[in-house]
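S.K.: Quick one, structure for this:
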Amino acid sequence: MADNKELELAWEFVNNTNRSIFLTGKAGTGKTTFLHRLKMDCLKRLVVVAPTGVAAINAKGVTIHSFFQMPFGPILPDTDLNASKSFNRKFNKTKIDIIRSMDLLVIDEISMVRADLLDGIDRTLRRFKDRNKVFGGVQVLMIGDLQQLSPVIKESEWHLLKPFYKNGFFFSSHAYQECNAVTIELKHIYRQDNPTFINILNEIRNNVLSEASAAELNKRYIPDFTPEPDAGYISLTTHNNKAEATNITELNKIDGQNRFYQAKVEGKFPEYAYPNNEALELKVGAQVMFVKNDSSPEKRYFNGKIGKVIHLDQDEVIVHCPDDEFSIVTKPEVWENINYTVDKETKAISENKIGSYTQMPLRLAWSITIHKSQGLTFEKAIIDAQGAFAHGQTYVALSRCKSLEGLVLKSKIHSRQIISDANVITFNKNAEANEPDEAVLELSQKNFQLDLIVEMFDFYPFLYPANRILDIYYKNRGSIEGQVETPLLTVKTAITNFLKVSTGFNAQLKELSKTEPLPDISDVIQERFKKAVAYFKDQIETHFVTPLKSFGYTTDNKAIDSDLAKAVDLLEELLAAKLLFFNGLTDGFSSKSFLELRAKSKFFSERQT
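M.R.: Below is the predicted model:
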């Protein structure tokens, strides 16, 4: 990936800044690969969500609606999300912990996310993180291609949303307008390598199909084309019933015994997210498509590979693909449904498997809808785009193909079939004109590192539990015995002093950074940082740790005891996090070390709730 400067720029922005990012790019530019690399190697605590069940399973994430507990109807900016009668908005402690400790939210297939849904995400994150920051201060990585499939909005829903939004796309949401996201477009195409074909696809993508390109493309118009039985062509069509009818007709033409393969569903796996037919009917001679990448080390097949069934057994299907020397012995594959939890030991966000779906990774594939083909790659395809009815359909269909030679058109492509939304074209033009460069990256890195240092010396979250303990004590003095007031007043005075000192230090840091390089590599800032750490460590020991040693109480009232315990736990948790940072960074500031330490700490504040 190192040869691709846009991918590396995106990697730097995600990992070394806190800017929100819209990562886009034509079909086949490696957006999905980037996401998988991020999940493996990112130091930030991240959660992956997607708008549909199938997209979520493919991205190894969860759906937006289930994670954020969103209602399915329109989400109006001026209504209370929690008042939705049709939806349970009560978040459990685990979910709240995940949101509070989240650094990065990845939204895959962002082109299908409606504006009001993105604003709903913003409101939920603000509720549990920082209510004064867009997305609650969480960095958001939005991945997708606006020239592909767009959000589904019913007429009645748009009637309600129209007063608040210019259009239904995510970029017209209030949160997106506010978040100052950078747009990075991946330009290197891995799927196709023919410059003529790439040029045609670009023209279609940008709604400027020239006569010369249309003529070149329409050379592939072969109206009465009938592929050889073993040629491995798949037909792409606009409507689901067309694709289903073709597959059933073709299957029925084959003499011979059919066999059914029943999916095995374990735990929680919602029906709408099934990645394949629950009862899969196959015959020897059937054309099939693999619907998952091979999980074995041999990597014999990938999602979208076409082949023909040559043998059926109870628990395996043997498939032969054109141009392969070998046949593929296909066994059931497992799709996992995951949810997220916070690990009690490491405090990291971890993925948990809550359900699985086991089935042959195959489906009948004489025909498939353009919609279902999004994200797939085909060697040979017959495209029937005559009924193209939605933005991006023609582009999605054509861009599935690896080459112009592997493409057959059932109907000619005219520019009128290339339905592109004017809002998308305008947005893309503006984004292209403002693509970030190294200078923007460096400034964003500097601001990110300064923000991390500010976070490290921020003692404001300590006020809530300290005040809460005193408040409970003063209201219930008669029911509480022990040393509460004196140690807590000492701590509270110390917090107030720390806030003054850190405000002064932050102002000084901001001034220094105007002329200094990144804090990571600035000798001047490092020197000031080390002095600040030494000062705060000493002060914490004297005015925090020592007085808290004399703190203690007893009460017979269970409710008071529970309230006090909660506040004391939070105070101790925040103190442990601060000491972890101060002890771990005595030799100087490093954003990488800071993120590693933060991933180990449960560093969040409950003052927002």
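S.K.: From now on I want contacts and neighbour counts done on CA atoms only, so please keep to that.
M.R.: Will do.
S.K.: any chance you could map the strands in the stretch 351-500 of the chain?
M.R.: Taking DSSP state E, counting those that start in this stretch as the criterion, the stretch 351-500 of the chain carries its strands at 362-364, 367-369, 381-384, 407-409, 480-483.
S.K.: For K510, see how far away the spatially most central residue of the chain is.
M.R.: Within the chain, the residue whose C-alpha comes closest to the C-alpha centroid is V106; the distance, by Cα atoms, centre = their mean, is 2.1 Å. Using Cα to Cα, to the nearest Å, V106 is found at 30 Å from K510.
S.K.: Just put the strands of the stretch 351-500 of the chain in JSON lines and tack on distance to S502.
M.R.: Supplementary listing: the strands of the stretch 351-500 of the chain in JSON lines, determined by distance: least, Cα to Cα, whole Å:
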{"stretch": "strand 362-364", "distance to S502": "60"}
{"stretch": "strand 367-369", "distance to S502": "59"}
{"stretch": "strand 381-384", "distance to S502": "63"}
{"stretch": "strand 407-409", "distance to S502": "64"}
{"stretch": "strand 480-483", "distance to S502": "29"}
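S.K.: how about this one, so we can line them up?
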Amino acid sequence: MVHIKYILIDEMSFIGQNVLENIDSHLRQAFPQSAHISFAGVSMILVGDLGQLPPVNDKPAYASNRRAKPLWEEFKIMVTLDKIFRQDGENIQQQRFRQLLTNLRDANPQIDDWKLLMMRTPTNIDVGSNSEFENVVHLFSTNDNFQSHSLVNGALGYVQKIVYKPGSAPPDPPTYVMVDFDNYLGLPFEDHHPNIVPITAIQKGITLQLPLRLAWALIIHKSQGLTLPKATIDIGPRERTRLTFVAVSRVKSLEGLRIMPPFTYGCYEKMKKGRQLAKCKAKENRLKLLEDN
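M.R.: As a prediction, the model looks like this:
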């Protein structure tokens, strides 16, 4: 801890008042000589987009009325990155998709955007294209909607091989499982298969477990930060704050998206009434003014 000068936190929209206050408290404990200063004088760098999903079971730090409020006000420098890489491309379709995402991000629903999204429902996609979505990840609004049928939690891959010790077989635990991760950038385990990584079992209490879970489906919160080649999304019975934006923006193009089931424009329009939306926009405007000045 002694040598820490900067702390970088990604997915800043997930930071709630409890998390920010706990970070501040722990830093003051770690650096008692600077305990009178916010974050004990350590430079905090937050990365992400306040227009994405808010924290779960907590109030956003920017909307707090507690000690987190003055802590949030300590952030006075903002740098905006205006190049979109996930949905890059200068053809008309990509430009239109980026504009749709901008409107979604700003909670500015447009009926033409909704109509465009509804063209990606199963009844409006041709049979051949529909078949391409049979084995893609399905994004749901909550866990209640599905059964549980560099590497970090949430990384997606495909099991290629299950390896046992000589003479062992199920139900004995495997020695390791070979998983093919599309975005793995580390040292290769096998030169001819650089994306395949051995995943070994870990001890949890008295149980030996493999840290793998079937991922034919994810909740939209879990998908934030991921880039998916294709996805089927279900936003549920109502548009929760920023939910549709995060779900739709996981794919690189509109052709990589299937919406199932369709939702009404009335549901889509309710994003304008999202909780904490006005406070979020006010905080963004404050940071924008600081950036401009």
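S.K.: which SS class is the residue nearest to the centre of structure 1?
M.R.: strand (DSSP: H, G, I helix; E, B strand; the rest coil).
S.K.: residue in structure 2 matching it?
M.R.: Using TM-score structural alignment, the partner of V106 of structure 1 in structure 2 is L8.
S.K.: Tell me which of the strands of the stretch 351-500 of structure 1 lies nearest to K242 of structure 1.
M.R.: Proximity of these to K242 of structure 1 was assessed by Cα to Cα; the nearest stretch is strand 367-369, lying at 8.2 Å.
S.K.: Give the aligned range of the closest one in structure 2.
M.R.: Aligned using TM-score structural alignment, strand 367-369 of structure 1 spans residues 217-219 in structure 2.
S.K.: List of residues touching the matching stretch?
M.R.: Residues outside stretch 217-219 of structure 2 that contact it (Cα atoms under 8 Å, 6 or more residues apart in numbering): V137, H138, L139, F140, S141, T142, N143, F146, S148.
S.K.: doesn't A381 make contact with K402 of structure 1?
M.R.: No: in this structure K402 of structure 1 lies outside contact range of A381 using Cα atoms under 8 Å: 9.4 Å.
S.K.: These two - which one has more neighbours?
M.R.: Neighbour comparison, K402 of structure 1 and A381: the larger count goes to A381, with 26 against 22 (by other Cα atoms under 10 Å).
S.K.: Which residue in structure 2 aligns with the more buried one?
M.R.: Aligned counterpart of A381 of structure 1 in structure 2: A231 (TM-score structural alignment).
S.K.: before we move on, what about N434 of structure 1?
M.R.: With TM-score structural alignment as the criterion, N434 of structure 1 lines up with L290 in structure 2.
S.K.: Just give me the neighbour total for that match.
M.R.: Tallying neighbours of L290 of structure 2 according to other Cα under 10 Å, which is how burial is gauged here, yields 14.
S.K.: need the contact list for it.
M.R.: L290 of structure 2 sits next to K76, I77, M78 when contact means Cα under 8 Å, 6+ apart.
S.K.: cutoff 6 Å now
M.R.: Shown here is L290 of structure 2, which makes no contacts under the criterion Cα atoms under 6 Å, 6 or more residues apart in numbering.
S.K.: Ok, W216 of structure 2 next?
M.R.: When contacts are counted by Cα under 6 Å, 6+ apart, W216 of structure 2 is found next to V137.
S.K.: That one and H149 of structure 2: what is the separation?
M.R.: With distances taken as Cα to Cα, W216 of structure 2 is found 7 Å from H149 of structure 2.
S.K.: Could you do L100 of structure 2 as well?
M.R.: The spacing between L100 of structure 2 and H149 of structure 2, counted by Cα to Cα, is 33 Å.
S.K.: Settle it for me: which of the two has more neighbours?
M.R.: For L100 of structure 2 versus H149, the count of surrounding residues by other Cα under 10 Å is larger for L100: 23 against 8.
S.K.: What is the subsequent helix or strand relative to the helix or strand harbouring V197 of structure 2?
M.R.: Element membership of V197 of structure 2 [criterion: DSSP states H and E] is strand 196-200. Scanning forward in sequence from strand 196-200 of structure 2 by DSSP H and E, the next helix or strand is strand 202-204.
S.K.: in the stretch 151-300 of structure 1, which spans are helices?
M.R.: With DSSP state H, counting those that start in this stretch, the ranges of helices along the stretch 151-300 of structure 1 come out as 155-161, 174-179, 195-205, 211-217, 240-253.
S.K.: okay if I get those as a markdown table plus distance to V334 of structure 1?
M.R.: Formatted as a markdown table, the entries for the helices of the stretch 151-300 of structure 1 read as follows, by distance: least, Cα to Cα, whole Å:
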| stretch | distance to V334 of structure 1 |
| --- | --- |
| helix 155-161 | 37 |
| helix 174-179 | 36 |
| helix 195-205 | 35 |
| helix 211-217 | 39 |
| helix 240-253 | 24 |
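S.K.: Of the ones you listed, give the one that comes closest to L579 of structure 1.
M.R.: In this view, the helices of the stretch 151-300 of structure 1 are compared for proximity to L579 of structure 1 by Cα to Cα, and helix 174-179 is the closest at 31.9 Å.
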